[in-house]
Structure formats: structure tokens, C-alpha cells
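S.K.: attaching a predicted model along with its sequence, questions to come.
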Amino acid sequence: MLRYLIEKEFRQLRRNSFLPRLILLFPCMVMLVMPWAATMEIENLRVAVIDNDHSEMSTRLVHRIGASRYFKLAELPSSYRAGLEAIEKDRADLILEIPRGFEKEQINGRTAEVMVAVNTVNGTKGALGSSYLTQILMDTSSPIPSVRYRFNPHSDYKVFMVPALMALVLVMLCGFLPALNVVSEKEAGTMEQMNVTPVGRTAFTLAKLLPYWAMGAVVLTLCMGLARAMYGISPAGSPATVFLAAGVFVLVMSGLGLVISNHSATMQQAMFVMWFCMLVFILMSGLFTPIASMPPWAQAVTYLNPLRYFMEVMRTVYLKGGGVTDVAANLAVMAGFAAVLGTWAVASYRKRG
């Protein structure tokens, strides 16, 4: 019986002219576009430098700032007032004022103070620009330490984002599509035919879950192939660990989708509820904002977010080379979510013959 139900699901998927294209095109669009857009790096910040010292050391500092890919020398104003005017007229984002005696203080072994003024209308841009410039100033005024970057040697933001975007693709496809599955059959009237058959609730739920589990494997394989081909990003650990975690996570999301679909009367209602859940999951998962930087109450809420655990698994395997033992706790929590939501999906399906 289960075999025929699964076959029915795949036939319905093939008859839909839009969904097969969506399943293939959506991961491609996310993997090809989002790693370039979903980045916290800011380049070509315009700097106005006021060099009051005109020494060899201050000139070297100005050249070093101009050579950085994060900055672009916009102006060399003669006074601080002229620099402020450049910011007010949107010709500069930062002002660096080098005082007289800058080189003398450095030669005498004292720390020379400089002034940095930042346009923080865009708070993120201003904070990052100030941080980049401060790092250059610190390297200039003190011996450069030997720094080794672990897990992401080139500090490439795409290495951090691509594994998380794979999780995002699975959330959107394996969460939204099951949420619309049952309710679409209710609106089409085919659920009435299913209700008069001897199909049990467990078999019905498994027939809805397993096709999305297979679809998740296909989508993840496509995403991993694109990540390797386009960005040269491959898991530092075993790909089998990635597929194991993804298999459990897909059951979590498709189970949630079926629960929402069983309790929804219309597709609009199911879409609204699922979209609300997706927003909460994505924003509270650590995808863009580190969980450690959230307030304590928000950090506590993230423990109820299954995407948090899968995100940690993906980044642990991809960046740190972790194995099953390293992510066992996350896998156990996701398995618990899958069991609860799967049981809820079975219990919430009511046959009305």
C-alpha cells in the first residue's frame, strides 16, 4: 500500500509543470546569487585623509590605506572642516586626521594618536569601516603579530555562508512544499477520495514524508556540486555526515509542513503560517547574526529552532572537518524534533469519510 501511495506522490509531482522546475532552479539561483549578496564584507569605502605631518611615515600610512581593497582615497582635504564637508556632501565615508609630530612620536617609541570620524548613518557600514581602518592603524603603529586563521585561512565570507545557504534551500523547499501538499488536495477534492480508502494515518503520513526526503537528497547533492564547481568549497569532513544530518533535518521540516497543512483549511492559511515559521527559523538560526551576540532571552529561544542545530552541523563539517561524533548532540536533538513532529503529523490527520 505504501509503495502505491509514494508512486502517486511522484506522479502528481511530475504532472505539475512548475514544481520540478522550481526544485531545480531554486537551489541554482540561491547558490549562484546569494553567496555574493549575503555578505557582511564592505569594500571601496571612501576615505578623506588629512595629513598634517607630511612625513615619510604618514605618507606610507596613506599609501597603505589606499592599497587596501576595503578603502578608496576619496580626497586629501587640508582641514578637518573640509573633511566634514566631504562627508556631508556624500563624497567620503570616513575621515582620518594625522596630527603633526606623528612620525616623531613613532620614532621615540610612543603611540601616536590619530582621529577617525565615521559616517554612521548606515551603522553596519560605519562600524565595519572603522574596524578595518583601526586594524590598519594598529598594524602600522606596532609590530605585526604572526596570525593564523583557522578553518577559513583566507577569511572568505562565502566559505562561511555557502554551507548555511544549503540549509536555507532545504528549509524553503522541504518545508513549504509539504505545507501546501495536503491542503491543496483538500481544495482539489482528492482528499475526499483518500478518506474513503483503507489507508491508515501512518501510511498516509509516510507517503507524504518520504518523497520530500528523496527530494532533499537530490537538492543537497546539487547544492554541494555547485559549491564545489563555483567556489571550490567542499566539506572538510565526510560528505556522508552532511547527508545523514540533512536526512534527519528534512524529516523535521517536512513533518512541520504536514502538521501545518493538516491544520489549515486553505492554501493561503498554510502559506502564511509556514512563512511566519520560516522567518523565525532563519532569523534565530545564526545564519546572519551570531547566536552569541543575541540577548539572553533570544539565545534561549534558539534552542527550540531545529535550523540552529542543522546550521551548526553544516558549518562544523564543512569548515572544521567534524565527524558524526562531533555533531552527535545536534543529530540527537534533530531526531527528537523529527519524532515529535512526525507523531504530530500522524495524529493531526483526520479521516472523514
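M.R.: That came through fine.

S.K.: switch to C-alpha atoms for all contacts and neighbour counts from now on
M.R.: Noted.

S.K.: which residue packs closest to the residue most central in space within the chain, ignoring adjacent ones?
M.R.: By CA atoms, centre = their mean, the mean C-alpha position of the chain lies nearest to residue 287, the distance being 3.6 Å. Nearest non-adjacent residue to residue 287, counting by CA to CA, 6 or more residues apart in numbering: residue 164, 6.2 Å away.

S.K.: the one you found falls within a helix, correct?
M.R.: Yes: looking at residue 164 with DSSP: H, G, I helix; E, B strand; the rest coil, it is inside a helix.

S.K.: and it, what does it touch?
M.R.: 287, 311, 314, 315 (CA atoms under 8 Å, 6 or more residues apart in numbering).

S.K.: now swap in residue 52 and tell me
M.R.: With CA under 8 Å, 6+ apart, residue 52 has these contacts: 97, 98, 99, 100.

S.K.: mind doing that once more with 7 Å?
M.R.: 98, 99, 100 (CA atoms under 7 Å, 6 or more residues apart in numbering).

S.K.: among the contacts of residue 164, name the ones in helices.
M.R.: Judged by DSSP state H, helices contain the following of those: 311, 314, 315.

S.K.: quick one, helices of the stretch 101-250 of the chain?
M.R.: Applying DSSP state H, counting those that start in this stretch to the stretch 101-250 of the chain gives helices spanning 102-107, 123-141, 157-188, 190-195, 201-231, 239-263.

S.K.: here's the one I want to compare it with:
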Amino acid sequence: MKKLRFILQKEFRQILRDKTILAVIFILPLFQLIIMPWAADFEVKNVNIAYVDHDHSSYSQQLENKIASSGYFRIAGKANSFKEGMAMIEYGTADLVLEIPPGFERNLVREKSQKVNLSVDAINGTKSSIGGAYLLQVIADFNSNLDVNIKSPNGQPQVPVAKISVKTTNWYNPRADYKNYMVPGILVLLLTMIAGFLSTLNIVKEKEMGTIEQINVTPIQKWQFILGKLIPFWIIGIIVFTLGLIVMYVIYDIIPKGSLWVLYLLTAVYLIALMGLGLLISTFSDSQLQAMFISLFFIMIFVLMSGAFTPVDSMPDWAILISDLTPVTHFIKVVRLIVLKGAGLPEIKNELGYIAMFAVVLNGFAIWNYRKTT
């Protein structure tokens, strides 16, 4: 233990000596956590619509007013023809073209049906699909209220048709606020990037400085050396995670519904697994630049396939398999379960087992691969 204490003293002195690294470790992740959830917005707003009205009736005006007052759309302009509406899409001033045909009100009153033409700019796939779905909901709501206004030929109100009324309730996120879903995931990704990069550059930095040779001739065992490299950044990771939880509470008013002890237990095990991967990469690398590129490769896979931004279930089978083989996927799932749902240790024990398995395998491989030669 005395040898391990000497290594820890050396590592903490090196970390505290570099003020720039300290700022990168503690300040930048907090700014990113404050800014990124506002940019990673799942809600689509301010969708521009080119409204082509060939009917100019009271009903077409009501539909236009309902769309404009929904809070999601803006009438970018009223085109005189479908060709003019498409020109607005080509120039980037409109995202959708809604064309109201002639006889819109007459056919609704007499025929009880009418088709409209909706054209969507699909270059931005997310905005087009979600914006088009929102517009269809607005039109459906407008259509459902027509039986109140349309009268039968004898002037009497129509007998309302029996309908099934469906009321939905959002559990664990009652306001369906995307920030409650995104902030925990972004916190995990920032923690992954900080802890992953720092641990990756650890051993390889000793190689570039030439101090690794001095360490190799000492009686320090391999596991003591790896543990001495892991513990300081494990402590830093816990501090960064704590600061992230404070930002979640102060800025976004998100309070974990589950046990903080369970949350910190998962974080502690996850950091060990993540830093084991970083140390393993460091033992294979000969320079910091090489280690950074290898680490960036894995970090990008973790970010894109972790389920932080897109559901894992919607991925192909081969992608789901790769996602399950990354510890980040399991940790993001667990953090969201604890923060939003209030899950306890019995509910997340399987995920904890997966992360612990990653920690044992990666750190064991890092210790085995570190060549201590004299």
C-alpha cells in the first residue's frame, strides 16, 4: 500500500499542477451541460408553411387560423399556386406546402369529405416527418370539430356520432418535457468523454515523457501501477458527476426520484469500466495523438449507439447487438430509470451486473497487457 500511495501522490501532483487541464475537466462539462440540452431539442417548432388557398372560404380561413395558432407553425406566405409554394420550399422560406382545393367548404358541407394536398420538404428528415405529423394532427382536430358547424339539409344539427374518447397520461415525465429525458443522457456522455479521454492519455503520456522507464525499474507491481493511474481520475469523475447533478437541479429543476446511493454506486462501477478501456487503449498506444484517435473512434460509437439521442429499439438487429456490447448504453438506461422513474437496486441489478462485467474484463486486460520491463 505504501507503493500505491506514492503513485497516487505523484498523479495528484501532476493533475493539480496543470491549471488548464483542471479547467477543461470541471468547467467545460458544466457549460456543455447547460447549453447542449437547449440545442438537442426533440420538439419541432416554427415550421414554415406555404398556404395555397384556392377556395377562399370561411372554412379554409378557419383552418389557416387553427394552424397558425397551434404554436408549432408559421404561415410563411400565401401562394397563389402550388408551383409558387414549391418555389418557396426551393428557396428555403417554407418547409411544407398545404394546398386547399377549390370547393373545399362546399364539399365538406355537401359531400362530408374533402382531400387536401400536403407536400413536405424531406431534406431535413426529422423536421419534415415530425412537422408533417403535427400538421396532420391539427387538421384531424379541425376535422373532428366540423360536426358542430355542419348542419343537415333540413337545417337541424346533425345527430352526433358516438365516439371513443382517449385520454393519455404521461408517467414519470408528466409534462413530456424533452429536457427531463435528454439531460441525464447528456450528463452521461460528457462524463464518458472527460473520463475516457483523460484515462486514455495517462500511461502513454509517461511513455512520451520517458518517465515510464523509471517506473519500470521500481519494485511497483503492475496492478499497483494501473490502480494508481485509475484512482485519481475515478475521483475526478465522481466530482464531475456530482457537479452535473447540481446543474440538473439548479438549471433544469430535475431531482432524481430514486436513491442517490444507488446512482453513485452505478457511477462508481461505470467509471471503473470506462477508465479500464482508456487504460487499455493507453497500453497499446505509442503516442498521445495515436491514443486520442483510437479513443475518439470508440467514443463516437458510444455516443451514436448508446440510445442517448435515438431509441436503441429502432436500430437494426446488428446495431442493437453492438449497442448492448457498450457500457454506455447500459449506464444511460440506468441513469434515466433512477432519475425519472425512481428505480431501485432490484430493478437495475442486471444492468449493474453488465457494467461490473465490463469493469472486470477491461481492467484485467489492461493489467495483463501492460508490459513492465526493466
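M.R.: Perfect, thanks for sending it. Computed from a predicted structure; not experimentally measured.

S.K.: thinking again about what came up before, with neighbour count added, can I get the contacts of residue 52 of the first structure in JSON lines?
M.R.: Output for these, formatted as JSON lines (neighbours: other CA atoms under 10 Å):
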{"residue": "98", "neighbour count": "23"}
{"residue": "99", "neighbour count": "17"}
{"residue": "100", "neighbour count": "16"}
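
S.K.: quick one: which of these is nearest residue 28 of the first structure?
M.R.: residue 98 (48.3 Å; CA to CA).

S.K.: among the helices of the stretch 101-250 of the first structure, which is the most enclosed?
M.R.: helix 239-263 (a mean of 24; mean count of other CA atoms under 10 Å).

S.K.: where in the second structure does that helix fall?
M.R.: Aligned by TM-score structural alignment, helix 239-263 of the first structure falls on residues 260-284 of the second structure.

S.K.: for the matching stretch, give me the average deviation versus the first structure.
M.R.: Compared with the first structure after the fit, stretch 260-284 of the second structure shows a mean deviation of 1.0 Å (mean CA distance after the TM-score superposition for the first structure).

S.K.: how far off centre is that stretch?
M.R.: Chain-centre distance of stretch 260-284 of the second structure: 20 Å, with CA atoms, centre = their mean, to the nearest Å.

S.K.: ok, stretch 321-329 of the second structure next?
M.R.: The answer for stretch 321-329 of the second structure is 15 Å, by CA atoms, centre = their mean.

S.K.: can you list contacts of it?
M.R.: Taking CA under 7 Å, 6+ apart as the rule, stretch 321-329 of the second structure contacts 302, 305, 306, 307, 355, 358.

S.K.: swap in stretch 97-112 of the second structure?
M.R.: Under CA under 7 Å, 6+ apart, the answer for stretch 97-112 of the second structure is 49-55, 57, 59, 82, 85-86, 113-114, 116-120, 150.

S.K.: want to throw the ones in helices among the contacts of residue 164 of the first structure into a markdown table with distance to residue 29 of the first structure and neighbour count?
M.R.: Below are these laid out as a markdown table (distance: CA to CA, whole Å; neighbours: other CA atoms under 10 Å):
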| residue | distance to residue 29 of the first structure | neighbour count |
| --- | --- | --- |
| 311 | 20 | 21 |
| 314 | 20 | 28 |
| 315 | 21 | 22 |
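
S.K.: mind checking how far the nearest residue to residue 259 of the second structure once chain neighbours are set aside is from residue 53 of the second structure?
M.R.: Nearest residue to residue 259 of the second structure, sequence neighbours excluded (CA to CA, 6+ apart): residue 344, at 6.8 Å. Taking CA to CA, to the nearest Å as the measure, residue 344 of the second structure falls 56 Å from residue 53 of the second structure.
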